[in-house]
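*Asks:* Just a sequence and a predicted model for now, questions to come.
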Amino acid sequence: MDMPVQDATRDEAPAGPEALRERGDRLRDAGAWADAAEAYGAYLRLCRDDAAILVQYGHCLKEAGDPRGALVCYREAETLRPEDGDIQLQLGHALKLLGRPAEAMDAYAQALRLDPGNAGARHELLGLVAPGPPAEPRLAEPLLAEPPLAKPPPAAPPAPAPAPQASPAVAAGLAFDASDLLDYVRHNRAPTGIQRVQLNIIREALQGGGADAVQVCAFDPAAGAWRAVPAPLFLELARLSATGTDTADPAWEAVVAAAGEAASGGAVLAFTPGAALINLGTSWWLPGYLARIRQAKARFGLRYVPFLHDCIPLLVPEHCAEGLVGEFARWFAGLCLHADQVLVNSACTGADFRRLQRALLPTLEIPSSIVPLDAAPDAVAPGPLPPRLREGRPFVLFVGTIESRKNHLLVFQAWLSLVRRHGAERVPDLVCVGKQGWLAESALRLQARSAILRAKVHLLHDIPDTGLAALYRGCLFTLYNSFYEGWGLPVTESLAHGKVALVPEHSGLRESGAPGAVFFAPNSEPDLVEQVWRLSADAEHRAALEQRVAAQFRPRRWAEIAAQVLREVAEAGPPLPAPLARLAPPLGTPHRIALLPEGAPLLAMALADAMREGTGWSTLEDWGCWARPGESRLRLPLPPEADGTPLRVYLELQAPAEPVLFRLQAGRETGAPPLARRFEARPGARLVVLFALPAEVAGDLVVSIDPAVAAGAGASRIGVRSLMACRAEDLAARLGYLERQAIASPVD
């Protein structure tokens, strides 16, 4: 008989907040959820801003059967820690318990955006199931031999999920995918660089071309389709994003809620033949995105046109967030298989793209078009300066996320040197505008520990366009530092306001700063100190440089940039070959069907995703991928050397924790009927299946996987780890593949 949990302090007056918190922890660990919630609630009445205990309070309420109360706690914690991915994960759990799956998916997606390494959010969002324990592989024998099945006609790729009855489809010939922008505004109002680019270009495209010619959409992972975002709604979102920073403003909350409803339940986009989908932001965090791109390309001849802002995670990975490098590498590899055209913001980014793309597909030429982001910001009435700057204190402006890549540490050290050399009164203040980003701790720690920097350096964030205009107008000049940039929008904005920009001479900054910036030697504190001092102390020198800016810089309007984007897409040639038609890996190559972790883009990353066809697949995991009942096929393009020769096809499988009966079919798509066999696997087994295919003239290799083919067979899934096809006489490839499967991996 279970004994009730005893609490020796229940009838005693708590000594204070610490005692209440400890009591809550003790009761929580004992599973006394209601009593623990009561203790945490008493603690929070004394310490309202403890986000960690708010989360624990929510956990206890949830376990006690009150998910609605838990949701309230998590929401309160979210206001205290808006950048905490774990809180978003807990929000998703509570929303899922309350039967609100669309909102739960939004929360899980936000958790992944904030913390790309959040495995819990990834598993929830993508519906992952942990694999069974790996076992030693064995060569599988047929359980029941069957005659070859009649060859079915080639299967068309499954269409996107149909629109709900209440939301008729909307035809689209050209659409802007604003998925990540709409995700960003759920928790932010003031846009940063990429969001600012998307807002301005899409706004001007809508106003210039009209809703009949241009559509805005968002990808809905639950439906596997793009949903239309009404043009008036997007235009209002763009307008409000520039007028304030208050995310609790009722007008802002209403437009964000309406955009969220459109993105998750609006009309499904039906692409017209030859339509173009332009993605100005990111998509690597969206589950199933490229699979739906492939289907739309096959069904509608869709042209997929991403905008590549930079290749920073591949060029300076040490300055990127954990998890981002691998995510970006897989996305870039997928881009090379799927893009029909790439838009880039500078010749520097274009050169980086061509070099990296040709390393993957040396014989493929993906057209790229340079769309410089040399636009003046929208004219707005400047607002007031921050209080500390209203007394006429001279200052230098640095606009950019406070993160490792922007190297604020070098700038702060330079300011220390300036003050110690010239005195605080002769050195201007430094105003840094931007959110805190990745690996900013060293710079922030230096600023917090130095009395000089606390007095001279002001850290601001969530500044509206009106406030930013006032800062540009009031500064002596601007400074923009970075280890690498694709363009550098704050440099353009500085020049557009007539202010000199001081920037390091490298990467895309050479192009954004060409019309009038002053360059310093990258990562050189002495050169930076010298240039800052001369620009600060020599008013005549600064005025001469400002005259040069006025004479040389001719910014474009965002309407002109939007028009160039539409023109470049309209004038591009026909779609490139289908994704799998762009490559034919040599025979004898093992192909892992898994989420590959490498930090450099590899074709194997893109192939692991692109080989999978049908709706029966789960998402890729580190170990492999589950195939479920339904359409689960692997398609492998074969090189010319495969024609007219017998093949051996090996498939490495993983059984779940239950026994499973499954059927496999393998053959070349345009050849003889496929070979079909049934197999049985014991719980947790790893096994290798062999198919001997006769000589055929042409056609891709297609392997169909159907788990639980008989009633009561047990599990209804089978894991797939790898695939290999080789010539029948290639004994080295056959033996090598089997040896790799037989030798246990210490980190499988």
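*Replies:* Looks like it came in fine.
*Asks:* Only C-alpha atoms from now on, for both contacts and neighbour counts.
*Replies:* Fine.
*Asks:* Of all residues in this protein, which one is nearest the centre?
*Replies:* residue 285 (3.5 Å; C-alpha atoms, centre = their mean).
*Asks:* just checking, that one touches residue 111?
*Replies:* No. Proximity of residue 285 to residue 111 does not meet the contact threshold set by C-alpha atoms under 8 Å, at 10.6 Å.
*Asks:* Check which helix or strand residue 364 maps to.
*Replies:* Assigned by DSSP states H and E, residue 364 belongs to no helix or strand.
*Asks:* what do you get for residue 519?
*Replies:* Using DSSP H and E, residue 519 falls in strand 518-520.
*Asks:* what's in contact with that strand?
*Replies:* Strand 518-520 has contacts (C-alpha atoms under 8 Å, 6 or more residues apart in numbering) with 500-505, 527-528, 531.
*Asks:* ranges for the strands of the stretch 151-300 of the chain?
*Replies:* Taking DSSP state E, counting those that start in this stretch as the criterion, the stretch 151-300 of the chain carries its strands at 170-177, 215-220, 225-229, 269-279.
*Asks:* Got another one to weigh against that:
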Amino acid sequence: MSLLKRPGAASKTAITAAIRAGDAGRDARDWATAEKNYARALKLNPGLAGIWVQYGHALKEGGNLDEAGAAYAKAIAIAPMTADTHLQMGHLLKLQGRADDAAASYLRAVELDPELRFAVDELRHLAVKGVEWDTERLADAMEKPGAAASQPMTLEQLADQLERRLSSFQLFSETPASDADKRLLESIQDGLKAARKLSDAEQVSAQAQAEAAAHVVFDVSDLLSYFDNARLPTGIQRVQIEVITALLFDPVPGVAVEVCSFSKARDMWVTAPLPLFLRLCELALKSGDRTDLVWTEAVEEMQLALDIGRQLKFSQGAYLINLGTSWWLQNYFLHVRMAKERYGIHYIPFVHDMIPVMTPEHCVERLTQDFISWALGVYSHADHFLTNSEASRRDLIKVGATLGYEVKEENVKVIQLNADFRKPITEIPVAETMQRYGLKPSDYVLFVSTVESRKNHLSAFKAWLDLIRRHGAGKVPKLVCVGNRGWLNDQVFAMLESNPELRQSIMMVSGVSDPDLANLYKACAFTLYPSSYEGWGLPVTESLCYGKAALLSDSSSLPEAGGEFAVYFKLGDQAELTAQLERLMFDKAFRAECERKIAADFQPRPWRDLGVEIAETIKTWFPEGERHDAPPVEARPELGRYYWLRDVADTAVYPGMRSSEIFRSGDGWWSPDDWGSWTKPKGGALQLHVKPTGQKMRLYVGLLGLQREDCTAEVRIGGMTARKEPLHPGEHRWMPVDIAAEDMSSGVLQISLRSDKAQDFGLYTNGVDTRVTGVGVIGFMLCEADNMQARADFLEALTMRDLGELAKRR
């Protein structure tokens, strides 16, 4: 037996008998018998590492966790390079609630055996609970050949694989090829072409990284999140794909481009593997089939990369640009602040619109609340802004002014989205698309849009009904509505369902591939976009790219998107909408003139030009040769004002509205809930920038106890314990803390909050909520210690349960 290498003076027969008896007890789940016999074997020969592991298992199953840990430790001391022993130690430490130590054991197991998938999965599960580990060590281990969760195949490797398949195919090409063979050959050749192209982009990008003076990091969090539930990109997703990939394929001199994603589970930015990102973008534009195995495998690979990949380390003074959105990431700005403090990064969001604030009636309540939360953060953290139209810039400045933020026009750059949507993709015949959807060329009007109230489908349907009754259904073109279902669309579908005339004349389509959508544009009579509010209006640009007249409302940015090439009606004027539709349907000379003008004068620009404009704008804002580290964000509380550390519950902005989240500091916080914020087990911190006055201050901080057991909560000021009190399960406790003048002499007040115990919500929620938390923090109020009026107001509001009004007081 391999286990019996050094039996010493003991009889091999006795050791073997003891081990067999132990194994029999183990197999029967008779842990007492297993423990007894493994102990007997180890007494005869204490050098058997494998039996120490089995002994540890028996002790663990018998409930003797500390003794089991000692047994595993003995096995590791004898054979430190055995990965499975470290895995078992990790399992035990997790059972004991020692999550950080468990992560260290799992990490060591992966380093010793990268094929040990169980250890990788355990690290992923711990990440969701907020446990951290050395991402560099894990990434190095996972890059070894044969790793359990191997890194994505490089594009060069993919190209080589496809070339081998192509060569093998050609060896047997003497006989006439069947249709299936031809399709296979075409697929391999297309894949080879794409792989070589993407591999070239990877090499070009690496060279640009080495030579660049400016480092631009594109955050694609919402794009990758979108891919979890959808495939074909809509407007904002397409902007991200096109601009970023264009810059990766053809970099701007002096500017390096990186791609990252904010991992909500791990609460950090993670580098997105470039080959996999490019592959996802390529696949997303090819088809809407989410069940395609190639697509699902690519999505899963990316998710794994985000779960276990390297934490992003920004270059000093880098530019973090989010071409999408981060509304749904409640801890996003906490990490922007940390990145500013550590790396001096500049945060430059692309603001596509201010729809939830400007037209909240077209948004669901939760979206409006999330957007307002994001808006409060974006005005506090952005160094500059990008936006897509003059209309969006005006709205951005207007909302900022309402909140009390001055946004200068020169700090907002308009990057118009007048790009060329025609792609050199593998085309399919127009006739095939027409047959698939049962359409005839020039016998339908195309309306491309998500189905939601803002897009104004109801007005379009009313106009169609009017036209059908005037001219007869046979003479009115069909209305083809292409787009997924959004929100607040019940009336749209109810109107369609209740009217047989409309059902025969209106077609609702979703999941249309890029080739089919291109053909739908090419073959339509004209396009319609009656939206009540837009940031830009990408379908307008698409229509013009395909040479088709577009009928638009005159709202918001649409006159900028359509320019002199579109036909307009006044928003809200149903008669004018119907009249303009009638004109475009039946006045063929007018429609032909519109198309002639578009063909002669409309000149969309390449997507790369948008990226170049962004890069050149950054160079203008931050001239080369100068150091441009962004200053940290300063959070200054108003004395006597209550700051509630909850997520935003408001559905409208008001003057002086401020974010309370901004006072949170460091990585010890979970995202805000509707009552406040849970800290992580190591505790959370508040950082308050205050003007030194030489006076003592009074701080009131609200804490929430753990849900199932008593704990002791501690408040520390400047590293020293200021107050420590017991908290019962679920107890709300407001702690008054006096702060000496010297503690604020630096102008920064550091407050640490923690509890001596932690809670694992996974145990109480059947794994629905996986967080492990420390004490909860409801909010705080700071005032001069001798300001009895402020103290009385706070205590009165607390008694009357009216802290919300005190939070709005200025």
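*Replies:* Yes, it's here. Remember, predicted model here, so these are calculated numbers, not experimental data.
*Asks:* before we move on, the earlier item: in a markdown table: the strands of the stretch 151-300 of structure 1, plus mean neighbour count.
*Replies:* Shown next, in a markdown table, are the strands of the stretch 151-300 of structure 1 (neighbours: other C-alpha atoms under 10 Å):
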| stretch | mean neighbour count |
| --- | --- |
| strand 170-177 | 22 |
| strand 215-220 | 26 |
| strand 225-229 | 28 |
| strand 269-279 | 21 |
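*Asks:* want to throw those into a markdown table with distance to residue 394 of structure 1?
*Replies:* As requested, the strands of the stretch 151-300 of structure 1 are exported to a markdown table (distance: least, C-alpha to C-alpha, whole Å):
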| stretch | distance to residue 394 of structure 1 |
| --- | --- |
| strand 170-177 | 42 |
| strand 215-220 | 43 |
| strand 225-229 | 45 |
| strand 269-279 | 41 |
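*Asks:* wait, which of those strands is closest to residue 371 of structure 1?
*Replies:* strand 269-279 (13.4 Å; C-alpha to C-alpha).
*Asks:* Of the contacts of strand 518-520 of structure 1, which belong to helices?
*Replies:* Under the assignment DSSP state H, the contacts of strand 518-520 of structure 1 contribute 527-528, 531 to helices.
*Asks:* which residue packs closest to residue 16 of structure 2, ignoring adjacent ones?
*Replies:* Computed as C-alpha to C-alpha, 6 or more residues apart in numbering, the closest residue to residue 16 of structure 2 that is not its neighbour in sequence is residue 41, at 7.8 Å.
*Asks:* whoops, I mixed them up, residue 332 of structure 1
*Replies:* For residue 332 of structure 1, the spatially nearest residue (C-alpha to C-alpha, 6+ apart) is residue 601, at 6.4 Å.
*Asks:* ok, that neighbour - contacts?
*Replies:* Contacts of residue 601 of structure 1 (C-alpha under 8 Å, 6+ apart): 329-330, 332-333, 360.
*Asks:* Tell me the one among these nearest to residue 716 of structure 1.
*Replies:* For these, the minimum distance to residue 716 of structure 1 (C-alpha to C-alpha) is 29.1 Å, reached by residue 330.
*Asks:* Alignment lookup: the closest one to structure 2.
*Replies:* Counting by TM-score structural alignment, residue 330 of structure 1 lines up with residue 373 in structure 2.
*Asks:* what's the mean distance for the helix or strand in which that match is found versus structure 1?
*Replies:* Assigned by DSSP H and E, residue 373 of structure 2 belongs to helix 365-381. Helix 365-381 of structure 2 differs from its equivalent in structure 1 by a mean of 1.0 Å after superposition (mean C-alpha distance after the TM-score superposition for structure 1).
*Asks:* Tell me the buried residues in that helix?
*Replies:* 368-381 (16 or more other C-alpha atoms under 10 Å).
*Asks:* From these, pick the one nearest residue 808 of structure 2.
*Replies:* Closest approach between the buried residues of helix 365-381 of structure 2 and residue 808 of structure 2, by C-alpha to C-alpha: residue 376, at 13.9 Å.
*Asks:* residue contacts, the residue nearest to the closest one when sequence neighbours are not counted?
*Replies:* In space, and not counting its chain neighbours, residue 376 of structure 2 is closest to residue 659: 5.8 Å by C-alpha to C-alpha, 6+ apart. Neighbouring residues of residue 659 of structure 2 by C-alpha under 8 Å, 6+ apart: 373, 376-377.
*Asks:* Map residue 538 of structure 1 across to structure 2 for me.
*Replies:* Per TM-score structural alignment, residue 538 of structure 1 is aligned with residue 587.
*Asks:* do residue 522 of structure 1 as well
*Replies:* In structure 2, residue 522 of structure 1 lands on residue 571 (TM-score structural alignment).
*Asks:* From residue 495 of structure 2, how far off is that match?
*Replies:* 20 Å (C-alpha to C-alpha, to the nearest Å).
*Asks:* Tell me which of the two has more neighbours.
*Replies:* When neighbours are counted by other C-alpha atoms under 10 Å, residue 571 comes out ahead of the other of residue 571 of structure 2 and residue 495, with 19 against 15.
*Asks:* Count the residues that sit near the closest residue to the more buried one other than its chain neighbours.
*Replies:* In this structure, residue 571 of structure 2 finds its nearest non-sequential neighbour in residue 553, 5.2 Å apart by C-alpha to C-alpha, 6+ apart. Other residues near residue 553 of structure 2 number 25, with proximity taken as other C-alpha under 10 Å.
*Asks:* can you tell me which residues contact residue 139 of structure 2?
*Replies:* 308-310.
*Asks:* again with residue 188 of structure 1
*Replies:* Residue 188 of structure 1 sits in contact with 245, 247, where contact means C-alpha under 8 Å, 6+ apart.
*Asks:* one step back: any chance of the buried residues of helix 365-381 of structure 2 in JSON lines with distance to residue 271 of structure 2 as columns?
*Replies:* Listed next are the buried residues of helix 365-381 of structure 2 as JSON lines, based on distance: C-alpha to C-alpha, whole Å:
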{"residue": "368", "distance to residue 271 of structure 2": "30"}
{"residue": "369", "distance to residue 271 of structure 2": "29"}
{"residue": "370", "distance to residue 271 of structure 2": "26"}
{"residue": "371", "distance to residue 271 of structure 2": "26"}
{"residue": "372", "distance to residue 271 of structure 2": "28"}
{"residue": "373", "distance to residue 271 of structure 2": "26"}
{"residue": "374", "distance to residue 271 of structure 2": "23"}
{"residue": "375", "distance to residue 271 of structure 2": "26"}
{"residue": "376", "distance to residue 271 of structure 2": "27"}
{"residue": "377", "distance to residue 271 of structure 2": "23"}
{"residue": "378", "distance to residue 271 of structure 2": "23"}
{"residue": "379", "distance to residue 271 of structure 2": "26"}
{"residue": "380", "distance to residue 271 of structure 2": "25"}
{"residue": "381", "distance to residue 271 of structure 2": "22"}
